[in-house]
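Peer 1: here is my input, please return the structure:
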Amino acid sequence: MKSQNNIPATKVERATRFVTTGIKVGGNYIKHYAKKAINPDLSRDELHESNAADIYETLSELKGSALKVAQMMSMDRNLLPKAYSERFQMAQYSAPPLSGPLVIKTFTRYFGKAPQALFDTFAMDASNAASIGQVHQATKNGKKLAVKIQYPGVAQSVKSDLKMVKPFAVRLMNLNEKDVDKYMDEVETKLLEETDYQLELQRSQEISTACGHINGLVFPTYYPEFSSERVLTMDWLEGFHLDDFLKTNPSQEVRNKIGQALWDFYDFQVHILRKVHADPHPGNFLMRPDGTMGVIDFGCVKEIPENYYRNYFTLINPDNLKDPAICDKVFVNLEFLHEQDTPQERKFYSDLFITMIGLLGKPFHTQEFDFGDDAYFQSIYDYAEYLSNLKELRESKVARGSKDSLYINRTYYGLYSMLNQLKAVVRTSSPAWLWQPI
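Peer 2: The predicted model follows:
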């Protein structure tokens, strides 16, 4: 893959790229409708392919938060047209890498010397490149290391990038603009945290140590002496990303082992630590033939407020979900319902959320759950599509749901999605208090 010698850094340069892309997308629509005039049966597949390619090309050159948002959208395989989802998934670990001179420039700025002077060996070609940074292989004193280097200008462009990418997200995902506005601060905060590699170093060490007892998980050792604001060094972990792992045709036993490790990892973080690795996409996990799995990248960590935690999980208990008084109280606390809602609106939205929570809570309702049940996931996708087409939700004058729900929901969606791809059967443990009557 061809490397980049520079990244547009100023607001004007980055805005110009967005405008140019918008013009290309507009041109694609004109071409599509001209063809459709000749062939009324023409599908939108070719249009989606062209738009997805043009948008991804721009985002991959800009990198940073714009590309990260594309990556986040790709996690829901049924939320976007297939062409967009497939293109945006590339942001997880195969964006165009930075050229050697930019890598050296970053090291010189933060360490006063080139990487070759810090390590015994340092591969100038990146092993993989994602939205915020890229990874290089190095060695030191016989140890194989992974050195993550952040792209220049990423931290400084978060706010302006989000403003520019917002119209794309609203249109592609058919979102309510009020919802996007409400959650934008949360996204901005998390993206800024992801650009702080010193914070990531601290969280990586804390969470990996706390989760070190969980069977099947492998965490790297981190090296503060070779890390800085924009560089993070850790052990090199072997393993396959999910798609490549599945190509090895692992046995059901191995799938279940990895699936169980994933479930236990998130279960412990959510219910014990109250902070969670909130970026559960396949690029952050390295799966192995023996059923173990390496966990990397703690850049995005969501700390869960106690009040939100209690309310969020109260309705996992189906008995509580059947109690209108409990549901009403919890929905108000979680900002699904608002004081200004009419009685008709309260019933309308309550019915929607009860159905949604009942669906998403199913894995908790049995001691063991088969995440390979595609019919279950299709029911979730169908209901999500139904909700996205509801005029009442699209035109609601208020956003529905606490800002804390954004990354918690994203975490569980990513977890469920990976478990489904693994076709894993998992023991779905949960804390005892969930099943106690209120």
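Peer 1: for the rest of this, base every contact and every neighbour count on C-alpha atoms.
Peer 2: OK.
Peer 1: quick one: the helices in the stretch 1-150 of the chain, in order.
Peer 2: Secondary structure of the stretch 1-150 of the chain by DSSP state H, counting those that start in this stretch: the helices cover 11-38, 45-62, 64-74, 82-89, 100-111, 115-118.
Peer 1: to compare against the first, here's the next sequence to fold:
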Amino acid sequence: MSEQKEQNSIPTSKVERSAKFVKTGFKIGGNYIKHYSKKLFNPDLDKSELNEDNASDIYESLSELKGSALKVAQMLSMDRNLLPQAYTDKFSQSQYNAPPLSGPLIVQTFRKYFGKSPDKIYDKFNLKSSNAASIGQVHQAELNGQKLAVKIQYPGVGDSISSDLKLVKPFAFRLLGISGKDLDVYMNEVEERLLEETDYELEVRRSVEFSNACSGLDNIIFPTYYPELSSKRIITMSWIDGKHLKEFLATNPSQDLRNQIGQALWDFYNFQQHELRAVHADPHPGNFMITPEGKLGVIDFGCIKEMPEDFYYPFFSLTSTDLLGNREETIKAFRELEMILPNDTESQIEFYYTMYKQMISLFAKPYMSNTFDFGKTAFFDELYGFGEQVAKMPEFKQARGVKHFIYVNRTNFGLYNILHELKAEVKTDTYKPHLVAV
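Peer 2: Model (predicted):
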């Protein structure tokens, strides 16, 4: 991990956190004044410098606040269609490289939940974190000769989710160009998942359940969890040695090894979606390690998305069958998924039917063959090119689709992006949807 200045405190009260947002807003306002002043003398000036300045100021502020505010930035960074490149580049740092907390704050957290400092619990405990992200950071420890990873949640994160989302909502909606009233149902979904993600006792239970359920998959390993050394804000698990994706790719791995890791990822996600109907919904590279033996280590189960039947059946019928060839049945599925709304006119129905059909046809290409080469850029150029086209259309400034799309789309596009970085060719017919007629 690169050297970063440690934080000695995190604003935890609503007043402190609100003041931080206001201060950042003034900085952004100053950036706009500077940009348009320059534009008076250079009418051809683009917004690249403005975007970089704003992205840096916003990320600096969110990094100090941590928690759900920084988590939203992380989520936005995972889809390159949503934000200008400067924001995506800066916000992606939150995936596994946020500024860490200082040692005294770590000791304070242990005393609050265990009544003693970490050196009284473990044989060895490194106060310097090995990985710091949006909600917590990881420290290396040792007990009875066993190497451990100890994840510690930042103070105040779980108590500030609702107020943070209210503060970050105008900023997020402005970047996305969508009115706030249309996204309340989605913000409620994000809040529910974040509340779950800050409950480390729930995460330990889910981690054990999912790692047991997925234990039969090839080339995947999971940590061993220690509930007796965990609490509502601390998780202790066995340490998995390995490299994150960028570090792994820097070793110039063979194509066979890339394919092996890619296949493990594909099977891991599709097994969950189609066999468990619940999925690890945070597929950013910081949540995975690639071991020296060429296995995929899954080190975080904080965000789990369950898929109810009234979403699962119409969605995967569209992506995994020839249903799109039947206009009437496709429109029926679009209505069930709230992609076409009850009050839409005939012309709106035709427009959204045409656009969504094209969008899903692109997304579903990997599912429509027995193997798929994610290393080919043509698929992603077409997919994201279409996304950029749609993002500029006023018809898509109204939020559409049931709330489940937020995390299911995030999951699948995140998976696609990692497979693309791996340049992996995978067998895509290993786990098929279990469908009934829509």
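Peer 1: residue 379 of the first structure is nearest to which of the helices of the stretch 1-150 of the first structure?
Peer 2: Relative to residue 379 of the first structure, the nearest member of the helices of the stretch 1-150 of the first structure by C-alpha to C-alpha is helix 82-89, separated by 18.3 Å.
Peer 1: superposed on the second structure, where does the closest one end up, distance-wise?
Peer 2: Once superposed with the second structure, the aligned residues differ from helix 82-89 of the first structure by a mean of 1.1 Å; criterion: mean C-alpha distance after the TM-score superposition for the first structure.
Peer 1: what helices or strands is that helix leaning on?
Peer 2: helix 45-62, helix 64-74 (3 or more C-alpha pairs under 8 Å, 6 or more residues apart in numbering; DSSP states H and E).
Peer 1: just name the most buried of those helices.
Peer 2: helix 64-74 (a mean of 24; mean count of other C-alpha atoms under 10 Å).
Peer 1: that one vs the second structure - mean distance after superposition?
Peer 2: Compared with the second structure after fitting, helix 64-74 of the first structure deviates on average by 0.4 Å (mean C-alpha distance after the TM-score superposition for the first structure).
Peer 1: about what we covered before: can you list the helices of the stretch 1-150 of the first structure in a markdown table and add distance to residue 296 of the first structure?
Peer 2: As requested, the helices of the stretch 1-150 of the first structure are arranged in a markdown table below (distance: least, C-alpha to C-alpha, whole Å):
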| stretch | distance to residue 296 of the first structure |
| --- | --- |
| helix 11-38 | 30 |
| helix 45-62 | 22 |
| helix 64-74 | 17 |
| helix 82-89 | 18 |
| helix 100-111 | 21 |
| helix 115-118 | 22 |
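Peer 1: of all those, which lies closest to residue 267 of the first structure?
Peer 2: Of those, nearest to residue 267 of the first structure by C-alpha to C-alpha is helix 64-74, at 21.5 Å.
Peer 1: so the closest one matches what in the second structure?
Peer 2: Aligning helix 64-74 of the first structure against the second structure (TM-score structural alignment) gives residues 67-77.
Peer 1: and the helices of the stretch 1-150 of the first structure: which comes nearest residue 162 of the first structure?
Peer 2: helix 64-74 (6.5 Å).
Peer 1: mind listing the strands for the second structure?
Peer 2: Using DSSP state E, the strands of the second structure run over 124-125, 131-132, 136-143, 146-153, 220-221, 234-238, 278-280, 288-290, 296-298, 304-306, 371-373, 425-427.
Peer 1: and the counterpart of residue 33 of the first structure in the second structure, how many neighbours?
Peer 2: Mapped onto the second structure by TM-score structural alignment, residue 33 of the first structure lines up with residue 36. Look at residue 36 of the second structure: counted by other C-alpha atoms under 10 Å, it has 15 neighbours.
Peer 1: from residue 29 of the second structure, how far out is residue 36 of the second structure?
Peer 2: Using C-alpha to C-alpha, to the nearest Å, one gets 11 Å for the distance from residue 36 of the second structure to residue 29 of the second structure.
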